[in-house]
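Undergrad: Let's see this in three dimensions:
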Amino acid sequence: MVQPPSSHSAVVGRAGGAPVDRYAAAGVDTAAGDTAVELMKRSVAATHGPQVLGGVGGFAGLWDASALTGFRRPILATSTDGVGTKIAIAQALGKHDTIGQDLVGMVVDDIVVVGATPLFMTDYIACGRVVPERIAAIVDGIARACAETGTALIGGETAEHPDLMAPDDYDVAGAAVGAVEADRLLGADRVRHGDVVLALASSGLHSNGYSLVRRIVRDAGLRLDTHIEECGTSLGDALLEPTRLYTAPLLELLAGAYGEGVHAFGHVTGGGLAANLARVLPKGARVDLDRSTWTPTPVFQVLADLGGFPLADVEGAWNLGIGVFAVVDQTVAAQAAEALTAGGIRTWQAGVVLTGLGSEVDDVQGAKGVDGGAVRLVGAYAA
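TA: All right, here's what the predicted structure looks like:
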């Protein structure tokens, strides 16, 4: 949810004429911020349940935490993130109603992968100039994705930064909080020898690696409206494909008959395939991730061909068709994969956890400060 710029306008009288809004003259339009809030109110309110107190426009979002009294030992989970330079594609296309889903995917799905149910989210939009319809489109995308993931959008802020940002530039960020029972917290400590690694398909690039993407497109001299036969759409639409939301299917899996057999989830974001799986493996465990079990989404091959390099060169930057890894007990792996696939996310076995083997020179071990297990990609991608 976005509120008007928080500083008050200074209105100073001018002798013999109408008052002058000095803040607006400096480039900050609080009236435009008010208009943006009015445009987004309905979509934001649609994410509110009985736990949300107050309405749109307060100084702080309020959420009734008495719901947590039903937990035996509640653990709070929190995450914050942005969308990165994918925003440059949205700006170039003038399409701003999907970037909000990318934000929710980056933030809320980092919460569910530890087993937590998301509770609420706040957002922040910085821009060079408030264009109410554009801000409302961004927030509408955030709100729709929050509703899909069962997350209340309870607060936010917009900040107009003239001179620091160009008039049509903007950036988005968000933070969310969730909760999980302590004994249902997922992670590397639950992973065992023989566990199966399931791969859940991505919708495309999601929100990582766009600095490389934009350089490839620029160097190739392509326009975003160029039709890409392999993708069945324009280049711009393929690059702007929204991040798939995994929260609801993963929570449904955890609550179902096979939930006890789920040991860990890995969200494939910055760092690519091996690193984000290694983060949720215990030290001493190893997985050979079998490339032959899937064919990367066409957009990845198109970009690699344009850049003149093999897909193996970008396994640390792009998800290559996998958005989440699920590490599950081998006795429920087939049923879990079937359930997720039936729910709309193609899921397949991509590896098995082995322990006590040590690591090889070409293994990726841990990531982002986590001293975890080891992962390497083996074989060739399926045609």
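
Undergrad: Only C-alpha atoms from now on, for both contacts and neighbour counts.
TA: Fine.

Undergrad: Residue nearest the middle of this structure, spatially speaking?
TA: Nearest to the mean C-alpha position of the chain, by CA atoms, centre = their mean, lies Met106 at 1.6 Å.

Undergrad: so where do the strands sit in the stretch 201-350 of the chain?
TA: Taking DSSP state E, counting those that start in this stretch to define them, one finds strands in the stretch 201-350 of the chain at 227-228, 233-234, 262-267, 285-290, 322-328, 347-355.

Undergrad: The third one packs against which elements?
TA: Contacts defined by 3 or more CA pairs under 8 Å, 6 or more residues apart in numbering; DSSP states H and E place strand 262-267 against helix 272-278, strand 322-328.

Undergrad: Looking at those, spot the one closest to His227.
TA: In terms of CA to CA, the element of these nearest to His227 is strand 322-328, at 24.4 Å.

Undergrad: and the direction of the closest one versus that of strand 347-355, what angle?
TA: Inter-element angle recorded for strand 322-328 and strand 347-355: 50 degrees (by axes from the mean of the first three to the mean of the last three CA atoms, to 10 degrees).

Undergrad: starting at the chain centroid, how far to strand 322-328?
TA: 15 Å (CA atoms, centre = their mean, to the nearest Å).

Undergrad: Mind giving me the packing neighbours of that strand?
TA: Under the contact criterion of 3+ CA pairs under 8 Å, 6+ apart, strand 322-328 touches strand 196-201, strand 262-267.

Undergrad: now what about that strand, what contacts it?
TA: For strand 322-328, contacts defined as CA atoms under 8 Å, 6 or more residues apart in numbering pick out 191, 195-203, 244, 246, 261-269, 273, 277.

Undergrad: Format the helices and strands packed on strand 262-267 as CSV; extra columns: mean neighbour count and distance to Ala337.
TA: Shown next, in CSV, are these (neighbours: other CA atoms under 10 Å; distance: least, CA to CA, whole Å):
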stretch, mean neighbour count, distance to Ala337
helix 272-278, 26, 17
strand 322-328, 27, 9
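
Undergrad: Adding distance to Val353, write those out as TSV.
TA: Below are these laid out as TSV (distance: least, CA to CA, whole Å):
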stretch	distance to Val353
helix 272-278	11
strand 322-328	8
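
Undergrad: right, and these - which one's nearest Lys368?
TA: The minimum distance between Lys368 and the helices and strands packed on strand 262-267 falls on helix 272-278, with 8.5 Å, by CA to CA.

Undergrad: So which elements touch that closest one?
TA: Helix 272-278 sits against strand 262-267, strand 364-367, strand 370-378, with contacts defined as 3+ CA pairs under 8 Å, 6+ apart.

Undergrad: one more time with 6 Å, if that's ok
TA: Counting contacts by 3 or more CA pairs under 6 Å, 6 or more residues apart in numbering; DSSP states H and E, helix 272-278 packs against strand 364-367, strand 370-378.

Undergrad: In contact with the residue nearest to the centre of the chain, which residues?
TA: Met106 makes no contacts at all, as judged by CA atoms under 6 Å, 6 or more residues apart in numbering.

Undergrad: Please generate a structure for the following sequence too, so the two can be compared:
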Amino acid sequence: MRAEDGPEAPDPAPPLTYADSGVDTEAGDRAVDLMKGALAAATRPEVVGGLGGFAGLFDAAALGSMTHPVLATSTDGVGTKVAVAQALDAHDTIGIDLVGMVVDDIVVCGAEPLFMTDYIACGRVVPARTAAIVKGIADGCAQAGVALVGGETAEHPGLLDPTEYDLAGAATGVVERSRILGPERVASDDVVLALASSGLHSNGYSLVRRVVARAGLRLEQHVDEIGRSLGEELLEPTRIYTPVLRELIDATDVGVHALSHITGGGLAANVARVLPPGLHVTMERRTWTPAPVFDAVQRWGQVPLEDLEGTLNMGVGFVVILPGADVAAAVRRCADHGIGAWALGTVSATETPPAGAVQGTKGTHGGSAKLVGDYR
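TA: A predicted model of the protein is given here:
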């Protein structure tokens, strides 16, 4: 058989473009155009240059006035709370959650957060959706007094579905070395001041979503005991504490010894992280009533109290440890910012942590903390 009598060669495949593979660079450009207005408010005088550079620039000359500046940095995301935003197609507040989770960790050491960058990974760039997410991030940065100096939106077709995305961020701050807060400042008889959360914040959503699914609840349905739809409650943005905490740190009538951001692990675990060895905090449940959503999650899922408290913030978003004489002034300053605050417990010396106390969380080897009594 002659070669020319064989089967015909297949037609060559058509050219394959980047767009054919699922990445639309023009959509990314449209998203940037839509978010420009929101970014205008998320700035500081130290920001150099504008949008579109390969890196964000921040003028550090002001740090020259500090005696011994120490940089502080943090990175975080919002976990599976993004699944709720995606299910409801409501994306304008999830960025606020991101800012709160990142910048408020920086304040814990006494630092002032300066600037932040974000990263959004998605299955497909939807310009309006991306702009809504970034608007939330910009709104959160404006609340915190932090500059949003850059970010990245990356399409990952084949890895994420077109409706899926995840986001993360990183921020940098600065603190005078002599003013760094930490366990070494905490003393016996200090008071533990609780600052109210705005709700679930951005932790424990894997548990919450599982509870909601098992109970057969719909995100759109109204929940009488909560006073609004379940979805609205679950998307309530994380409270950003940076402004009030910076005021407390700088106040002459308040001596802050330590701060704790109540995130993953719950109240006792995060308080124990900022205590030195030999000190214990007893926190009284009777000092507050958790918001209805916490009771609802426990009841709907029959979640054991120990697991609930080790997962959710239970209505306490931040803790300030300070001398008892300064509590009244701190409570007044928190009220000026619209944040409820109350004395939650006290610090005491102990050679042996009480039975059931939490100790040694997140790799620390410090003090211990325990919740006692019943909720009010």
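
Undergrad: Residues contacting the longest helix along structure 2, please?
TA: Ranked by residue count under DSSP state H, the longest helix found in structure 2 is helix 127-144. The contact list for helix 127-144 of structure 2 (CA under 6 Å, 6+ apart) reads 27, 30-31, 34-35, 38-39, 42, 91-93, 95-96, 99, 242.

Undergrad: repeat that for 7 Å
TA: Residues from elsewhere that reach helix 127-144 of structure 2, judged by CA atoms under 7 Å, 6 or more residues apart in numbering: 27-28, 30-31, 34-35, 38-39, 41-42, 91-96, 98-99, 147-148, 240, 242-243.

Undergrad: same thing with stretch 305-319 of structure 1?
TA: For stretch 305-319 of structure 1, using CA under 7 Å, 6+ apart, the contacting residues are 205, 208-209, 216, 220, 268, 270-273, 301, 304.

Undergrad: swap in stretch 169-178 of structure 1?
TA: 76-83, 103, 107-108, 111, 116-128.

Undergrad: make it 8 Å
TA: 76-84, 87, 91, 103-104, 107-108, 111-112, 116-129.

Undergrad: From these, list the buried ones, please.
TA: 76-84, 87, 103-104, 107-108, 111-112, 116-129 (16 or more other CA atoms under 10 Å).

Undergrad: Is Gly284 of structure 1 in contact with Leu357, as I believe?
TA: Yes - in this structure Gly284 of structure 1 lies within contact range of Leu357 using CA atoms under 8 Å: 7.4 Å.

Undergrad: what's the mean distance for the longest helix of structure 2 versus structure 1?
TA: Helix 127-144 of structure 2, aligned to structure 1 and superposed, deviates on average by 0.4 Å (mean CA distance after the TM-score superposition for structure 1).

Undergrad: Pull up the aligned stretch in structure 1 for that helix.
TA: Mapping helix 127-144 of structure 2 onto structure 1 (TM-score structural alignment) gives residues 132-149.

Undergrad: before we move on, back to that, Pro296 of structure 1: which of the helices and strands packed on strand 322-328 of structure 1 is closest?
TA: Of all these, strand 196-201 comes closest under CA to CA, at 9.3 Å.

Undergrad: start and end residues in structure 2 for the closest one, please.
TA: With TM-score structural alignment as the criterion, strand 196-201 of structure 1 aligns to 191-196.

Undergrad: Repeat that for stretch 85-93 of structure 1.
TA: Under TM-score structural alignment, the match for stretch 85-93 of structure 1 is residues 80-88.

Undergrad: got a list of contacts for stretch 229-238 of structure 1?
TA: Everything outside stretch 229-238 of structure 1 that qualifies as a contact, by CA under 8 Å, 6+ apart, is 89, 93, 204, 223-228, 298-299, 302.

Undergrad: Give me the buried subset of the residues you listed.
TA: Of those, these count as buried by 16+ other CA under 10 Å: 89, 204, 224, 228, 298-299, 302.

Undergrad: Quick one: those as a markdown table, columns for distance to Gln330 of structure 1 too.
TA: Shown next, in a markdown table, are those (distance: CA to CA, whole Å):
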| residue | distance to Gln330 of structure 1 |
| --- | --- |
| Ile89 | 41 |
| Gly204 | 28 |
| Leu224 | 44 |
| Ile228 | 40 |
| Pro298 | 31 |
| Val299 | 32 |
| Val302 | 35 |
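
Undergrad: In helices only, show me the residues you listed.
TA: Reading helices off these with DSSP H, I get 89, 298-299, 302.

Undergrad: farthest pair in those residues?
TA: Across these, the longest distance by CA to CA is 18.5 Å; it joins Ile89 and Pro298.

Undergrad: Next, the contact list for Val302 of structure 1, please.
TA: For Val302 of structure 1, the contact set (CA under 8 Å, 6+ apart) comprises Glu230.

Undergrad: From Glu241 of structure 1, how far off is it?
TA: Separation of Val302 of structure 1 from Glu241 of structure 1 (CA to CA, to the nearest Å) stands at 15 Å.

Undergrad: Would you mark the buried spots in stretch 249-259 of structure 2?
TA: For stretch 249-259 of structure 2, by 16+ other CA under 10 Å, it's 249, 254-259.

Undergrad: Now tabulate those in JSON lines and tack on distance to Gly49 of structure 2.
TA: JSON lines is the format used below for those (distance: CA to CA, whole Å):
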{"residue": "Ile249", "distance to Gly49 of structure 2": "31"}
{"residue": "Val254", "distance to Gly49 of structure 2": "38"}
{"residue": "Gly255", "distance to Gly49 of structure 2": "38"}
{"residue": "Val256", "distance to Gly49 of structure 2": "36"}
{"residue": "His257", "distance to Gly49 of structure 2": "38"}
{"residue": "Ala258", "distance to Gly49 of structure 2": "36"}
{"residue": "Leu259", "distance to Gly49 of structure 2": "34"}
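
Undergrad: Can you pick out the most distant pair from the residues you listed?
TA: Val254 and Leu259 (13.0 Å).

Undergrad: so where is stretch 259-273 of structure 2 in structure 1?
TA: Going by TM-score structural alignment, stretch 259-273 of structure 2 lines up with residues 265-279 of structure 1.

Undergrad: Show me what the matching stretch is in contact with.
TA: Counting by CA under 8 Å, 6+ apart, 106, 109-110, 113-114, 186-188, 207-209, 280, 289, 314-320, 322-327, 364-367, 370-377 sit against stretch 265-279 of structure 1.

Undergrad: Can you give me the end-to-end span of that stretch?
TA: 10 Å.

Undergrad: follow-up on the earlier one: quick one: buried ones out of the contacts of stretch 265-279 of structure 1?
TA: Judged by 16+ other CA under 10 Å, buried ones among the contacts of stretch 265-279 of structure 1: 106, 109-110, 113-114, 186-188, 207-209, 280, 289, 314-320, 322-327, 364-367, 371-377.
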